[in-house]
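A.B. asks: Mind looking at a prediction? Sequence and model below.
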Amino acid sequence: MDVLIVGAGAMGRWFGEVVGDKGRVAFVDREEEVARETADAVGGRTISERTTERFGIVCLAVPIPAVERAIALYAPLADRAIADVSGVMRAPVAAMETHAPEREHVSLHPLFSPENAPGNVPIVAGEGPAAEWIRERLRGAGNALVETTPEEHDVAMETIQTKAHAAVLAYALAADDVPDGFETPVSRELDGLVETVTDGNSRVYADIQSTFPGAETVAEAAIEIAEADRESFEALYREAGE
């Protein structure tokens, strides 16, 4: 099946490698050199942003703030299905219903960076041939599909992304330098998490923080712990363990 991927960054390349057939996947990106490099890497080709060529599947692999507009622009090029790997689901699924009502809709969110693939992939999709074709390719690459709804997914992201990232970054900002040899299993794990989170793209993390609420509850919990007396702290400790 011919596939067009809008956005030739890490997620676009991942989708092309896993779902696209060599010679039948095309990329379009505002940065033409990035599109060429990605297309060469996966055995695909590049096309112009002004193309009118049609494809079986059109996949949007663009940043969260751009996904709704990209769906509106590129939905007319999809013959069978339109998909996205933006990381949010309610907004793109609604945009697909508006701009491609007669096509299959597939929203995916790989819960890993491409270099850590395969892994869990939440998916919202119907029971059409294109959706099943995508499912088969994802499973064939070793991924575990998590069938979900847009609402369930986006609420979950408030905890596993926004709150988790806020907690790790807050620790990094609050931590002081300590002499070598002063570490515990807990601090060692936290330092590793800081390295993982900060070895990414700040824009991507900012998009997540802007899209999904939850960071303020982490701050509120930290204040509650800091201000607790001994009895209250022990109660909070037990609550956290539950």
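C.D. replies: Nice, I can see it. Numbers count the residues shown, from 1 in each chain.
A.B. asks: only C-alpha atoms for contact and neighbour calcs from this point on.
C.D. replies: OK.
A.B. asks: so what's the nearest residue to residue 110 once chain neighbours are set aside up against?
C.D. replies: In space, and not counting its chain neighbours, residue 110 is closest to residue 121: 4.5 Å by CA to CA, 6 or more residues apart in numbering. Residue 121 makes contacts with 108, 109, 110, 111, 143, 144, 145, 146, as judged by CA atoms under 8 Å, 6 or more residues apart in numbering.
A.B. asks: Check it against this one:
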Amino acid sequence: MEVLVVGSGAMGRWAGRTLVSARAPPTDIAFADRDLAAASAAADAVGGRVVGLDTAENFDVVCLAVPMGVVREAVAAHADRASRAMVDVTGVMADPVAAMRDHLPDRERVSLHPLFAPENAPGNVAVVRDAPGPVTEEVLDAVAAGGNHTFETTPEEHDTAMETVQAGAHTAILAYALSAAGVREEFATPVSRDLSELVETVTGGTPRVYREIQGSFEGADAVADAAHRVADADGDAFEQLYEEAGNHARRNRGGNADDGTDGTGGAGNVDGTGGTGEPGA
């Protein structure tokens, strides 16, 4: 299988590594990026090669690992190079799926979102099989062979979820960090210590990746509104919010929100040069 990965950052390298390691003989993989040094480093890391963004070559599958804000343009620019299929690992789904439908109506189309930074792989990978076929199934088999858990979703469900688990979560963590400035470490409680570790995780990433997430998904306002509800509540109203929050948490884990038991169920360069960030951050 011949693969072109557009975007030579962390997620592009993850995609290349995942596809190469799952095949014997290895996949013929090429990287394209405006930053030729990044493309060369990615190719060296996975045993691939470098091609120009304007290459005339065709590939069985084109994998887009570009920033969320430029994915529509990337689909349009590289659709003709995908002879059989296109996939993306950008971290947003409605935009790439819609663009791929427009520009690749007769080819296989799948959108993926690895819900982790590449250095934390393997993990959960959200999947939209918009127009599946043998090539995209081979890609998904390679993702699963890398130890990842894939699960089906829709573009709408995915992007709505990201408003909470990415934009909302990051807002809450950064707001706590800003409000905790100047508090000595000796005053830490078990809860605040855990929050401080989350702050280090978020602020240890790439600012432009988090900026793009906040710009792509709503969710910050919902956290701000919830914080105001807590701040304004007293007495019984606070206890009701406390119980409401606990019920939401148990329900999200698959547990019973009434009895409190657990259930048994279960990014890139801003200038568009390549995916150097952590879409699953």
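C.D. replies: It's in. Keep in mind that what you see is a predicted model, and the values were worked out from it rather than measured.
A.B. asks: Quick check: TM-score for this pair?
C.D. replies: The pair, once superposed, lands on a TM-score of 0.97 when counted by TM-score structural alignment, normalised by the length of the first structure; 242 aligned residues with a CA RMSD of 1.1 Å.
A.B. asks: hang on, the earlier thing: mind checking which helix or strand the residue nearest to residue 110 of the first structure is in?
C.D. replies: strand 120-125 (DSSP states H and E).
A.B. asks: what does the residue nearest to residue 110 of the first structure align to in the second structure?
C.D. replies: Alignment note (TM-score structural alignment): residue 121 of the first structure maps to residue 125 of the second structure.
A.B. asks: now that match: how far from residue 200 of the second structure?
C.D. replies: As defined by CA to CA, to the nearest Å, residue 125 of the second structure lies at a distance of 24 Å from residue 200 of the second structure.
A.B. asks: Equivalent analysis for residue 116 of the second structure, please.
C.D. replies: Per CA to CA, residue 116 of the second structure is found 16 Å from residue 200 of the second structure.
A.B. asks: How about the contacts made by the residue most central in space within the first structure?
C.D. replies: Centroid check for the first structure by CA atoms, centre = their mean gives residue 87 as the closest residue, at 3.3 Å. Going by CA under 8 Å, 6+ apart, residue 87 of the first structure touches 64, 108, 109, 110.
A.B. asks: Name the SS class of the last one, please.
C.D. replies: For residue 110 of the first structure, the reduced secondary structure class is coil; criterion used: DSSP: H, G, I helix; E, B strand; the rest coil.
A.B. asks: number of nearby residues for it?
C.D. replies: 22 (other CA atoms under 10 Å).
A.B. asks: The second structure: which residue goes with that one?
C.D. replies: Using TM-score structural alignment, residue 110 of the first structure pairs with residue 114 in the second structure.
A.B. asks: sorry, back to before: look at residue 116 and residue 200 of the second structure and report which has more neighbours.
C.D. replies: residue 116 (17 against 13).
A.B. asks: just checking, that one touches residue 149?
C.D. replies: No: at 11.7 Å, residue 116 of the second structure and residue 149 do not qualify as touching, with contact defined as CA atoms under 8 Å.
A.B. asks: Common neighbours of those two, please.
C.D. replies: Residues touching both residue 116 of the second structure and residue 149 by CA under 8 Å, 6+ apart: 122, 123, 124.
A.B. asks: What number of residues are in the vicinity of the first one?
C.D. replies: What it means is residue 122 of the second structure. Residue 122 of the second structure - counted by other CA under 10 Å - has 18 other residues nearby.
A.B. asks: Many thanks, have a good one.
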